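Novice: only geometry, no sequence info:
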């Protein structure tokens, strides 16, 4: 039995780790697309990614017996999945791609990685959940890590574009809403159905800002391959892997493994896109990653609160 439990734990760790690496690679693929084709906008790429991945997940769910249409039978659940798509998935994906387009994948991913601290601040301000000492230390580390990236040690000037900081900050807020909004739906409808509908609803609604079919984007074979990487390898497969991993490992363990996403984005950007990062960027990024790990290791209070939040 102990050997079986160790095997299950190892399987879960491997699945979650590979999923996070694939998410990091998707940011690098998006950065490559923006460099190769200036006609590709973050809005267009997000629409294509969301609609395609959402449909694939829902078809997969239908064949897997998930019954994805059940979520629309009650008004409350339907409204929540719509709010999840618009307030959770739109900022976490569209704003992230905007940060990648105006900056680069490593910086955008590291700033987005501040999302757990947005959740902690939300708990503190609205639910009166006081951070513990390790959580408070993690927040301080994350603050100084972000400060190093943003200023490169010169407090009177910005080392990155304000527009990158703006979109990256919104994507970090999106991580928080993307975590909190779907939780009441997951026990009843499952992660595949909830995420599939959230992606599809968000992708369709984004057409209000610019119908995807009106942008006549001409793609080369390499650019089409990168889009498929983002949709399949960067969205559908890692999501399914991560959801499956949660059946073997604790959420705290999974959140620790999220560190592979900014690490993968950094390594692949430096290796394949010749992105130049300063020592300030690297040290600041490591501070943020260590801070999130500290938060995750001390996350029992947060998990207990999320469980109670799910029943409200």
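Specialist: Perfect, I can see it now. Bear in mind that the values here come from a model prediction, so they are computed numbers and not experimental data.
Novice: rest of the way, CA atoms for contacts and neighbours
Specialist: OK.
Novice: What is the neighbour count of residue 121?
Specialist: 17 (other C-alpha atoms under 10 Å).
Novice: And the host helix or strand of it, what does it pack against?
Specialist: Using DSSP states H and E, residue 121 falls within helix 115-126. Where contact means 3 or more C-alpha pairs under 8 Å, 6 or more residues apart in numbering; DSSP states H and E, helix 115-126 is packed against helix 162-180, helix 279-297.
Novice: nearest to residue 12, of those?
Specialist: helix 279-297 (16.7 Å; C-alpha to C-alpha).
Novice: what's the distance between that closest one and the middle of its chain?
Specialist: 17 Å (C-alpha atoms, centre = their mean, to the nearest Å).
Novice: ok and that helix relative to helix 115-126, angle-wise?
Specialist: Taking axes from the mean of the first three to the mean of the last three C-alpha atoms, to 10 degrees, one finds helix 279-297 and helix 115-126 inclined to each other by 60 degrees.
Novice: Now for residue 62: which residues touch it?
Specialist: By C-alpha atoms under 8 Å, 6 or more residues apart in numbering, residue 62 lies in contact with residue 68.
Novice: Next secondary structure after whatever helix or strand it lives in?
Specialist: Using DSSP H and E, residue 62 sits within helix 42-63. Using DSSP H and E, the helix or strand that follows helix 42-63 towards the C-terminus is helix 75-83.
Novice: which helices and strands does that next one pack with?
Specialist: helix 191-205.
Novice: Give me the angle between the helix it packs on and helix 42-63.
Specialist: Angle, helix 191-205 to helix 42-63, by the same axes, to 10 degrees: 140 degrees.
Novice: Show me what helix 191-205 is in contact with.
Specialist: Residues contacting helix 191-205 (C-alpha under 8 Å, 6+ apart): 46-58, 61, 66-68, 71, 81-82, 84-86, 89-90, 182, 185-186, 240, 243.
Novice: Show the subsequent helix or strand relative to it.
Specialist: helix 221-228.
Novice: List the buried residues for that next one?
Specialist: By neighbour count with 16 or more other C-alpha atoms under 10 Å, helix 221-228 contains the buried residues 223, 226-228.
Novice: between it and helix 42-63, what angle do the directions make?
Specialist: Going by the same axes, to 10 degrees, helix 221-228 makes 60 degrees with helix 42-63.
Novice: got another, please set it beside the one above:
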């Protein structure tokens, strides 16, 4: 009988790094957010106004997350300003400013202005928070915004309306608030669970949008009927449920959690993929074709997101070395 040499132990399974997890969640969030317009369009074509569709989206998500809000109710007592600010800026502010913008300027132009947010976020981090910004993140943001300009083909609507542009910039600033406040939730001694940030943010946003949109004036009986999507008839509740559960609940939860593992600038650049996803889903589900410029722009957005995710925080200046004190002879007491 031959004795066999002991086999070396198997290496432990490698866990995904925090950065990999953060990028994966940011990608899921961008994909989920990107499908909101495709789900909303059949409802709008059936007779609901865009603002009422937004109210349905945010309020439905807030109701779904009520158990989470109750479970983390102490978070509102500890950080009320952060959670109210997130609801007003990252939820109600983005939606209200964006829809006010598209009521005055072309959708593509409004979308491009809103997604100047990642560039504004870099400016905020660099000059307001006075934190270092890596060159890769800055280059990635610039490439992504250039690609986004091609995706939305903004040159088809250059008749700018000053107020519409200002509303678009307001949406971009509110988008900056989304990443800054989500990042602030993990800072300090009173850290807030990202689930609580999403749940209370949507609750606050729903209350604010209720005042702004007056939902009692809508004909909600439309949800009991059918809608048409690219020639196919389906129950109106199907796109409504997708818009609430996937494009809002899943999108906000994964987006806020991703910022816990990534720097806000990197998460902001990855969020630009939302516009690409929105365009591609509209291509497949609504029959809206893509041109060469849009395809090229999509590749540029992907390249920009890839460049940003390879960035590392710039190294802070190292302190001057302190000269070592001369050794003292040890003496016994």
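Specialist: That came through fine. Quick caveat, the model's predicted, so the values are computed rather than measured.
Novice: TM-score of the superposition?
Specialist: TM-score of the superposed chains, computed with TM-score structural alignment, normalised by the length of structure 1, equals 0.72; 289 aligned residues with a C-alpha RMSD of 3.9 Å.
Novice: compared with structure 2, how much does the helix holding residue 121 of structure 1 deviate?
Specialist: Mean deviation of helix 115-126 of structure 1 relative to structure 2 after superposition (mean C-alpha distance after the TM-score superposition for structure 1): 1.9 Å.
Novice: Who are the packing partners of the helix or strand just after that helix?
Specialist: Next helix or strand after helix 115-126 of structure 1 toward the C-terminus (DSSP H and E): helix 133-151. Judged by 3+ C-alpha pairs under 8 Å, 6+ apart, helix 133-151 of structure 1 is in contact with helix 279-297.
Novice: List the contacts of the helix it packs on.
Specialist: Contacts for helix 279-297 of structure 1 (C-alpha under 8 Å, 6+ apart): 107, 110, 113-114, 116-117, 134-135, 137-139, 141-149, 152-153, 252-253, 255-256, 259.
Novice: If we use 6 Å, what do you get?
Specialist: Helix 279-297 of structure 1 is touched from outside by 135, 138, 141-142, 145, 148-149, 152, 252, 256, with contacts defined as C-alpha atoms under 6 Å, 6 or more residues apart in numbering.
Novice: quick one, the following helix or strand past that helix and helix 162-180 angle?
Specialist: Next in sequence after helix 279-297 of structure 1, counting helices and strands by DSSP H and E, comes helix 300-310. Counting by the same axes, to 10 degrees, helix 300-310 of structure 1 points 70 degrees away from the direction of helix 162-180.
Novice: Check the offset of helix 300-310 of structure 1 from the chain's centre.
Specialist: Centre to centre, stretch against its chain (C-alpha atoms, centre = their mean), the figure for helix 300-310 of structure 1 is 20 Å.
Novice: residues making contact with it?
Specialist: By C-alpha under 6 Å, 6+ apart, helix 300-310 of structure 1 touches 183-184.
Novice: still on that earlier bit, which member of the buried residues of helix 221-228 of structure 1 is positioned nearest residue 94 of structure 1?
Specialist: residue 227 (14.8 Å).
Novice: just checking, what residue in structure 2 corresponds to that closest one?
Specialist: Counting by TM-score structural alignment, residue 227 of structure 1 corresponds to residue 240 in structure 2.
Novice: Apart from its chain neighbours, what residue comes closest to its match?
Specialist: Nearest residue to residue 240 of structure 2 in three dimensions, chain neighbours excluded: residue 39, at 6.8 Å (C-alpha to C-alpha, 6 or more residues apart in numbering).
Novice: tell me which strands and helices the regular element (helix or strand) spanning that neighbour is in contact with?
Specialist: According to DSSP H and E, residue 39 of structure 2 maps onto helix 36-46. Counting contacts by 3 or more C-alpha pairs under 6 Å, 6 or more residues apart in numbering; DSSP states H and E, helix 36-46 of structure 2 is packed against helix 237-244.
Novice: tell me the average deviation of the next helix-or-strand element following the helix it packs on from structure 1 after fitting.
Specialist: The helix or strand immediately downstream of helix 237-244 of structure 2 is helix 251-259, counting by DSSP H and E. In the superposition against structure 1, helix 251-259 of structure 2 averages 5.2 Å from its aligned positions (mean C-alpha distance after the TM-score superposition for structure 1).
Novice: what sits up against helix 251-259 of structure 2?
Specialist: For helix 251-259 of structure 2, contacts defined as C-alpha under 6 Å, 6+ apart pick out 22, 25-26, 29, 32-33, 182-183, 194, 198.
Novice: Please list only the buried members of those residues.
Specialist: Buried members of the contacts of helix 251-259 of structure 2, counted by 16+ other C-alpha under 10 Å: 22, 25-26, 29, 32-33, 182-183, 194, 198.
Novice: Farthest-apart pair in the residues you listed, please.
Specialist: 32 and 183 (20.3 Å).
Novice: The closest residue in space to residue 175 of structure 1 that isn't next to it in sequence: neighbouring residues, count only.
Specialist: In this structure, residue 175 of structure 1 finds its nearest non-sequential neighbour in residue 115, 4.9 Å apart by C-alpha to C-alpha, 6+ apart. Residue 115 of structure 1 has 23 neighbours, counted by other C-alpha under 10 Å.
Novice: roughly how far apart are residue 115 of structure 1 and residue 2 of structure 1?
Specialist: Separation of residue 115 of structure 1 from residue 2 of structure 1 (C-alpha to C-alpha, to the nearest Å): 35 Å.
Novice: So which bits of stretch 212-227 of structure 2 are buried?
Specialist: Buried residues in stretch 212-227 of structure 2, counted by 16+ other C-alpha under 10 Å: 213, 215, 222-223, 226-227.
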